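Peer 1: Predicted model and sequence follow; I will ask about them next.
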Amino acid sequence: MQKQFISTLIVFVLFSSLAIAQTATDLIVIDAKANGNKFHLETNTTKILTDRNLYDNQPSFINEKQMAFSAADEKGNHDIIIYNFEADKFTNLTKTSELNEFSPAITDCGLYVSAVTVEEDGKQRLWLYPTNFGEPELLYDDIEPVGYYDWYDNRAAMFVLGSPNKLIYPFSKEDILTISQNVGRTVKKKPKSSIITYIDKSDKKEENGKIRYAIKGYDLKKKKTLEFGYTYPGSEDFIWLNKNLLLMGNEEELFYRKAKRSSWESAGKIDLASYQNISQMAYSPKLRKLVVVMDRK
């Protein structure tokens, strides 16, 4: 177990937000509504969903009632947990002492929750975990180490660690497209489209001492690159609220903008005395819930 922990730590330090040796994080939930080009955050509904001095991170809604996330136990093992908003209940989707699972997401078919799994030998590949709690399946045996990803047309666009890091999409086992290189940790499909969006770290500019990276997209149908402006200064995690709006966090404040515009607008602050630094986020338009990850002070 000690050997496994060391190899896991070495791999994930390279991904910063996936690293095991990091500040404890919790999931915070707030009622929110994205409507066309506007986003409203009801800050008076802010609720701490997880309250542990451990790692609870990488939220992802998997249906109209449930969200998946990665959570560490006291021994440093990471599993995928399912939270049911209707029942207010947490359930382990995985409970594997020999493996560590990160970055859960529902597959296009809805039958599996995918996860980046760190295996006993340190390999970091994409696995599928059936929602009926059946036996997991390895998806791409020869693509690793995978860091982040999202789904389009039953295939995963994957951030693969290397020199430099690259974003790939496997049309087939023999036809693997390199979308971009030197990419950031956010990989998100634009809703209701064939566009995979990502951060291009080769395209950046400085503003008041903070870096803004280009948000770009690749249309997998039309096979062309698109541009969606730049990140909020000093931030790297973004999500799509709908097909029009992008959302980012900086310190304790949330910012949104229309994808075709350059200026970010404040949606409000999450004012919790014991928390700071918004990072990853997930939004459910059906539940009208926003879940954010924040560091414990």
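Peer 2: Good, I have the coordinates.
Peer 1: C-alpha from now on. contacts and neighbour counts both.
Peer 2: Will do.
Peer 1: just the strands in the stretch 101-250 of the chain please.
Peer 2: According to DSSP state E, counting those that start in this stretch, the stretch 101-250 of the chain carries its strands in the segments 112-118, 124-130, 137-138, 146-152, 155-160, 166-170, 176-181, 183-189, 195-207, 210-219, 224-230, 238-240, 245-250.
Peer 1: how distant is the shortest one from the center of its chain?
Peer 2: Same thing as strand 137-138. 20 Å (CA atoms, centre = their mean, to the nearest Å).
Peer 1: Which elements pack onto it?
Peer 2: If contacts are counted by 3 or more CA pairs under 8 Å, 6 or more residues apart in numbering; DSSP states H and E, strand 137-138 sits against strand 124-130.
Peer 1: how does it look with 10 Å?
Peer 2: Contacts defined by 3 or more CA pairs under 10 Å, 6 or more residues apart in numbering; DSSP states H and E place strand 137-138 against strand 112-118, strand 124-130.
Peer 1: What is the first one packed up against?
Peer 2: With contacts defined as 3+ CA pairs under 10 Å, 6+ apart, strand 112-118 has these neighbours: helix 2-13, strand 66-72, strand 78-84, strand 100-106, strand 124-130, strand 137-138, strand 146-152.
Peer 1: before we move on, back to that, now render the helices and strands packed on strand 137-138 as CSV, adding mean neighbour count.
Peer 2: Formatted as CSV, the helices and strands packed on strand 137-138 follow (neighbours: other CA atoms under 10 Å):
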stretch, mean neighbour count
strand 112-118, 25
strand 124-130, 22
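Peer 1: ok, and what's touching stretch 32-43?
Peer 2: For stretch 32-43, contacts defined as CA atoms under 10 Å, 6 or more residues apart in numbering pick out 29-31, 45, 241-247, 254-259, 265-271, 283-291.
Peer 1: Tell me the spacing between Leu138 and Ala115.
Peer 2: 10 Å (CA to CA, to the nearest Å).
Peer 1: list residues touching both of those two?
Peer 2: 125-129.
Peer 1: Report the contact partners of the residue minimising distance to the centre of the chain.
Peer 2: Residue closest to the mean C-alpha point of the chain, counted by CA atoms, centre = their mean, is Gln58 at 5.2 Å. By CA under 10 Å, 6+ apart, Gln58 lies in contact with 17-18, 25-27, 68-71, 80, 102-105, 279-282, 291-293.
Peer 1: element containing it, please.
Peer 2: Using DSSP states H and E, Gln58 sits in strand 56-61.
Peer 1: Name the stretch among the helices and strands packed on strand 112-118 that sits most buried.
Peer 2: Compared across the helices and strands packed on strand 112-118, strand 100-106 shows the largest average neighbour count, a mean of 26 (mean count of other CA atoms under 10 Å).
Peer 1: so that strand versus strand 112-118, what angle?
Peer 2: 150 degrees (axes from the mean of the first three to the mean of the last three CA atoms, to 10 degrees).
Peer 1: Give the other helices and strands that strand 100-106 contacts.
Peer 2: Counting by 3+ CA pairs under 10 Å, 6+ apart, strand 100-106 packs on helix 2-13, strand 56-61, strand 66-72, strand 78-84, strand 112-118, strand 124-130, strand 146-152.
Peer 1: want to compare, so here's the second one:
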Amino acid sequence: MKYATILLTLVALSSYAQNTEVYIFDISIEQEFVMISNGKNVSNNPGYDSQPSFIDNNTLVFSSTNNDQTDIALYNIKKDKKRWVQETQSSEFSPTKVINEDAISLIKQGLDNTQKLYKYGINDSTQIALVEDLIVGYHTWINGETAALAILENNGLSLNIYNTKTKENETVVTNIGRSLHKIPKSDLISYIDKSEPQWKIMSFNTTSKSSDFIINVIESSEDVFWTSKGILVTGVDNKIYKFEPNKDEDWVKIGTLKDESLTNITRISINNDTSKLAIVVDNK
């Protein structure tokens, strides 16, 4: 527990030391060509702004520095307005839409440096603890009651499958990265395997409890995202790459950000109808 506390403190300090911004772009995909245009800084905020996630085609949530801590910001694309989901005394990270609910799940960092999985109402002040007995780093939903968690333990992150109703928990893979995603049109989730120097993107089958290789990460870029059509995308420097599992090819560059000042993509997200691209740029 001492190690975990130190690690959590370092995570918090590194977040506040960063100067990252969240940008949204229009995207248009025509076969192998992608048009990326109309970039807009939607965080426009000193400090740490990161972990963007679309909760619908026109609404983005992300972690954002607010009065020396981190709260969850909600940005309405059509109205070009930003508001805080809830302003609390704790810091919140990794907002994700809860399946079939008007709520988001997130990592809540307590004043005692605990990191628990909570559910917050988007339009009300409700807060419900979902996972309290583990140190949660990142998460994604498998279904309405089961989540894949990246848990801080044994000097790193492990992949756990956790049922929020029954509280059943199982560690299934160790030494993983922070990027966890439900793979669209399947019952699989993807994770980053860091057990060897060459990091790999793997799929995990929650029924058979088995993992399969998808593709190596590109240039140590561990932050990836699945589009609704089952295409894997990632960002390196100012370039966007894709990988289609059903095609016999490697990563393919599909776009470049025209603004030369946006050169260090650290996070990426795309909305369900593939019309909006959100990225995080690290302004070092």
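Peer 2: Good, I have the coordinates. Everything quoted here is computed from the prediction, not taken from an experiment.
Peer 1: Give me the TM-score for this pair.
Peer 2: The TM-score (TM-score structural alignment, normalised by the length of structure 2) is 0.89; 277 aligned residues with a CA RMSD of 2.3 Å.
Peer 1: quick one: the strand holding Gln58 of structure 1 aligns where in structure 2?
Peer 2: On structure 2, the counterpart of strand 56-61 of structure 1 by TM-score structural alignment is residues 49-54.
Peer 1: how big's the offset between that stretch and structure 1?
Peer 2: For stretch 49-54 of structure 2, the mean deviation from structure 1 after alignment is 0.7 Å (mean CA distance after the TM-score superposition for structure 1).
Peer 1: picking that back up, so which of the helices and strands packed on strand 112-118 of structure 1 gets nearest Lys201 of structure 1?
Peer 2: strand 146-152 (15.3 Å; CA to CA).
Peer 1: what packs against that closest one?
Peer 2: strand 100-106, strand 112-118, strand 124-130, strand 155-160, strand 166-170, strand 183-189, strand 195-207.
Peer 1: if you set the cut-off to 7 Å instead, what comes out?
Peer 2: strand 124-130, strand 155-160, strand 183-189 (3 or more CA pairs under 7 Å, 6 or more residues apart in numbering; DSSP states H and E).
Peer 1: Output these in a markdown table; the columns should cover distance to Tyr232 of structure 1.
Peer 2: What follows is those, written out as a markdown table (distance: least, CA to CA, whole Å):
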| stretch | distance to Tyr232 of structure 1 |
| --- | --- |
| strand 124-130 | 30 |
| strand 155-160 | 21 |
| strand 183-189 | 14 |
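Peer 1: any idea how far the nearest residue to Asn169 of structure 2 once chain neighbours are set aside is from Thr140 of structure 2?
Peer 2: Closest residue to Asn169 of structure 2 apart from its sequence neighbours, by CA to CA, 6 or more residues apart in numbering: Tyr162 at 4.5 Å. Look at Tyr162 of structure 2 and Thr140 of structure 2: by CA to CA, they are 11 Å apart.
Peer 1: Could I get the buried residue list for the lengthiest strand in structure 2?
Peer 2: Assignment by DSSP state E gives strand 20-30 as the longest strand of structure 2. Using 16 or more other CA atoms under 10 Å as the test for burial, strand 20-30 of structure 2 gives 20-27.
Peer 1: mind putting the helices and strands packed on strand 112-118 of structure 1 in a markdown table, distance to Gly184 of structure 1 included?
Peer 2: Output for these, formatted as a markdown table (distance: least, CA to CA, whole Å):
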| stretch | distance to Gly184 of structure 1 |
| --- | --- |
| helix 2-13 | 15 |
| strand 66-72 | 20 |
| strand 78-84 | 23 |
| strand 100-106 | 15 |
| strand 124-130 | 18 |
| strand 137-138 | 25 |
| strand 146-152 | 9 |
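Peer 1: Among the ones you listed, which comes closest to Ser193 of structure 1?
Peer 2: Closest among these, using CA to CA: strand 146-152, at 8.9 Å.
Peer 1: Show me what Ser105 of structure 2 lines up with in structure 1.
Peer 2: Aligned partner of Ser105 of structure 2 by TM-score structural alignment: Ser114.
Peer 1: Spatially nearest residue to its match (excluding sequence neighbours)?
Peer 2: Per CA to CA, 6+ apart, closest to Ser114 of structure 1 is Leu128, 4.4 Å.
Peer 1: cool, and Trp151 of structure 1?
Peer 2: Ala157 (6.2 Å).
Peer 1: Burial check on the residue opposite that neighbour in structure 2 once aligned, number of neighbours?
Peer 2: Using TM-score structural alignment, the partner of Ala157 of structure 1 in structure 2 is Ala148. By other CA atoms under 10 Å, the residues close to Ala148 of structure 2 number 27.
Peer 1: how close does Met158 of structure 1 get to Glu227 of structure 1?
Peer 2: Taking CA to CA as the measure, Met158 of structure 1 falls 19 Å from Glu227 of structure 1.
Peer 1: With Ile81 of structure 1 instead?
Peer 2: 35 Å.
Peer 1: What of Gln22 of structure 1?
Peer 2: For Gln22 of structure 1 relative to Glu227 of structure 1 (CA to CA), the value is 32 Å.
Peer 1: ok, back up a step: compute the inter-axis angle for the strand holding Gln58 of structure 1 and strand 66-72.
Peer 2: Using the same axes, to 10 degrees: strand 56-61 of structure 1 against strand 66-72 is 160 degrees.
Peer 1: Give me the distance from strand 56-61 of structure 1 to the chain's centre.
Peer 2: With CA atoms, centre = their mean, you get 7 Å for strand 56-61 of structure 1.
Peer 1: now stretch 19-35 of structure 1
Peer 2: 11 Å.
Peer 1: go on, stretch 179-189 of structure 2?
Peer 2: Distance, centroid of stretch 179-189 of structure 2 to centroid of chain: 13 Å (CA atoms, centre = their mean).
Peer 1: Neighbours of the counterpart of Asn205 of structure 2 in structure 1, how many?
Peer 2: In structure 1, Asn205 of structure 2 lines up with Asp219, judged by TM-score structural alignment. Residues near Asp219 of structure 1, counting by other CA under 10 Å, number 17.
Peer 1: same deal with Leu130 of structure 2?
Peer 2: 19.
Peer 1: quick one: what's aligned to it in structure 1?
Peer 2: Using TM-score structural alignment, Leu130 of structure 2 pairs with Leu139 in structure 1.
Peer 1: For its match, give its distance to Lys289 of structure 1.
Peer 2: 30 Å.
Peer 1: Repeat that for Ser202 of structure 1.
Peer 2: Counting by CA to CA, the gap from Ser202 of structure 1 to Lys289 of structure 1 is 34 Å.
Peer 1: If you count surrounding residues, which of those two has more?
Peer 2: Lys289 (20 against 13).
Peer 1: Was I right to think that one contacts Ile30?
Peer 2: Yes - in this structure, Lys289 of structure 1 is within contact of Ile30 by CA atoms under 7 Å, at 5.8 Å.
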